[in-house]
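Trainee: using only what follows, build the 3D model:
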Amino acid sequence: MSNDIVVSSRLPEWRRLWCNWRGLLTECETSLLQSMSWISNQEKRAPDFSSDRLPQLKDRLLALEADRKRLAQRIVASFEALMSTMSIIESRNAVSQGESISKLTELAFIFIPLSFATSFFGMEIKEWEVNKPRIGHFWGFASGLLLGAYFIRLAIRSTFIQGGLKKFKRAHMETWMAQSKLEAVAPASS
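Mentor: Presented below is the predicted three-dimensional model:
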């Protein structure tokens, strides 16, 4: 996780560097193209002068242009790799936040029923003045609510129940589709 923090903290600096490198490579391309154009003009103007040195210079400039293209491709590939790494880091963060929310939800299954029980027994109900409930009644009621809420939670998350619901839907989907087609056809024939 600490590497993720380092990557995230250095991202703006890397972006700035890549933007600078792209700008420098664009300037290099422009300079190389101008140099190639100048050499071509010199070859046309004075063919005698360009016998040995200008073709060598032209070859060297072509090699520099090939190196510049490879470097530009490496910069783009590095930038894409960094962006995919940042995407993975953000996905991990989202999963971590989801786990935190899940834990908070688990706590809610405990505290909401207890809060309701506390509110219920904290009310001033006239019928209770004669036979006031004791602390045991509160804990019994709170425990029942807590167990009921947790049972509902388990039932909702149960793979057995989820599988049963899917089977039920599949089994009855054809019937529902057939009924809806009949209902759609029936008014049209009237």
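Trainee: going forward, measure contacts between C-alpha atoms and count neighbours the same way
Mentor: Fine.
Trainee: other SSEs contacting the helix of greatest length in the chain?
Mentor: Secondary structure of the chain per DSSP state H: the longest helix is helix 53-122. The elements that helix 53-122 packs onto, with contact taken as 3 or more CA pairs under 8 Å, 6 or more residues apart in numbering; DSSP states H and E, are helix 2-45, helix 135-157.
Trainee: turn the ones you listed into a markdown table, including mean neighbour count and distance to Glu80.
Mentor: Putting these into a markdown table (neighbours: other CA atoms under 10 Å; distance: least, CA to CA, whole Å) gives the following:
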| stretch | mean neighbour count | distance to Glu80 |
| --- | --- | --- |
| helix 2-45 | 13 | 11 |
| helix 135-157 | 14 | 39 |
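Trainee: with distance to Glu106 added, can I get those helices in a markdown table?
Mentor: As requested, those are exported to a markdown table (distance: least, CA to CA, whole Å):
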| stretch | distance to Glu106 |
| --- | --- |
| helix 2-45 | 28 |
| helix 135-157 | 9 |
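Trainee: grab the most central residue of the chain for me.
Mentor: What sits nearest the mean C-alpha location of the chain, by CA atoms, centre = their mean, is Ser91, with 4.7 Å.
Trainee: compare with the first, here's sequence two:
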Amino acid sequence: MPTAVRRTARSRQFPSAHQPGRILPEHEWLPSASCRVVDPELFFPSGRETASRADEEAAKRICRGCPVREPCLAVAIRGQEQIGVWGGMTTAERRRLAVEARRLQTLGQEEAGRLLAGEAVPVAATSRPAVVFHLVSAGWQEAAIADAMGLSPDSVRTLRNTAENAAAFRHLVPAVDEEDEAESFGAAA
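Mentor: Next up is the predicted model:
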């Protein structure tokens, strides 16, 4: 269960998180966070279920220029934070990133191997980004992947972007068993 985040008007206080493998301890990166001088209401809206789209975008803009975006995102992903913008991502975005990163670790290798061997293989929609990632890693071009998987080049490009975004952050996502994946982040994907 995530630790509650305390909101104050002058400072943004983060939960204490003692998960192993965290990139930096909070006391080392928190003083450099761009959000420390911004009203925490922008990142953690109180009195309403979710932030407005404008508030989310404003918070993300601050995060994009933050020198400690990755450790902040790591705390939110590993702590399964359910509230607020952390590391430039909303809860829903962090949830999707974590699911895709885990899928890259666990799915698609068998299908990609069979496609590389020239076999016709049906690929489940949930495995497609991982299969595309593995095929690109093996040196395949998007057009060849589209032909082999029976997809449009635009679909392959979208799947590749999804996979590459998840791959860039997969070191932040702890590996879980497939049955645990449904429980992660409140079972939403």
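Trainee: now the TM-score, please.
Mentor: Once superposed, the chains reach a TM-score of 0.23 (TM-score structural alignment, normalised by the length of the second structure), with 69 aligned residues with a CA RMSD of 4.6 Å.
Trainee: thinking again about what came up before, closest to Lys166 of the first structure out of the helices and strands packed on helix 53-122 of the first structure?
Mentor: Judged by CA to CA, the one of those that comes nearest to Lys166 of the first structure is helix 135-157, at 13.3 Å.
Trainee: the longest helix of the first structure to helix 2-45, inter-axis angle?
Mentor: Computed by axes from the mean of the first three to the mean of the last three CA atoms, to 10 degrees, the angle separating helix 53-122 of the first structure from helix 2-45 equals 150 degrees.
Trainee: angle of helix 53-122 of the first structure against helix 135-157?
Mentor: Comparing the axes of helix 53-122 of the first structure and helix 135-157 via the same axes, to 10 degrees yields an angle of 140 degrees.
Trainee: from the chain's centroid, how far away is helix 53-122 of the first structure?
Mentor: 8 Å (CA atoms, centre = their mean, to the nearest Å).
Trainee: Ala59 of the second structure and Ile77 of the second structure: what is the separation?
Mentor: 17 Å (CA to CA, to the nearest Å).
Trainee: again with Arg128 of the second structure
Mentor: Distance of Arg128 of the second structure to Ile77 of the second structure, computed by CA to CA: 23 Å.
Trainee: would you mind giving the secondary structure of the closest residue to Ala167 of the second structure other than its chain neighbours?
Mentor: Nearest residue to Ala167 of the second structure, sequence neighbours excluded (CA to CA, 6 or more residues apart in numbering): Ala101, at 6.1 Å. When classified by DSSP: H, G, I helix; E, B strand; the rest coil, Ala101 of the second structure comes out as helix.
Trainee: burial of Ala101 of the second structure, as a residue count?
Mentor: 27 (other CA atoms under 10 Å).
Trainee: so it touches Ala166, yeah?
Mentor: Yes - in this structure Ala101 of the second structure lies within contact range of Ala166 using CA atoms under 8 Å: 4.8 Å.
Trainee: which residue, neighbours along the chain excluded, lies closest to Phe141 of the first structure?
Mentor: Phe141 of the first structure's closest residue in space is Ala117 (CA to CA, 6+ apart), at 6.8 Å.
Trainee: neighbours of the one you found, just the number please.
Mentor: Ala117 of the first structure, neighbours per other CA under 10 Å, totals 20.
Trainee: separation between it and Ser35 of the first structure?
Mentor: Distance of Ala117 of the first structure to Ser35 of the first structure, given as CA to CA: 85 Å.
Trainee: just the element for Pro129 of the second structure, please.
Mentor: Under the criterion of DSSP states H and E, Pro129 of the second structure resides in helix 128-137.
Trainee: try Glu93 of the second structure
Mentor: helix 91-106.
Trainee: from the contact counts, what lies against that helix?
Mentor: Counting by 3+ CA pairs under 8 Å, 6+ apart, the packing neighbours recorded for helix 91-106 of the second structure are helix 69-78, helix 128-137, helix 153-169.
Trainee: quick one: residues contacting the residue nearest to the centre of the first structure.
Mentor: Contacts for Ser91 of the first structure (CA atoms under 8 Å, 6 or more residues apart in numbering) come out as none.
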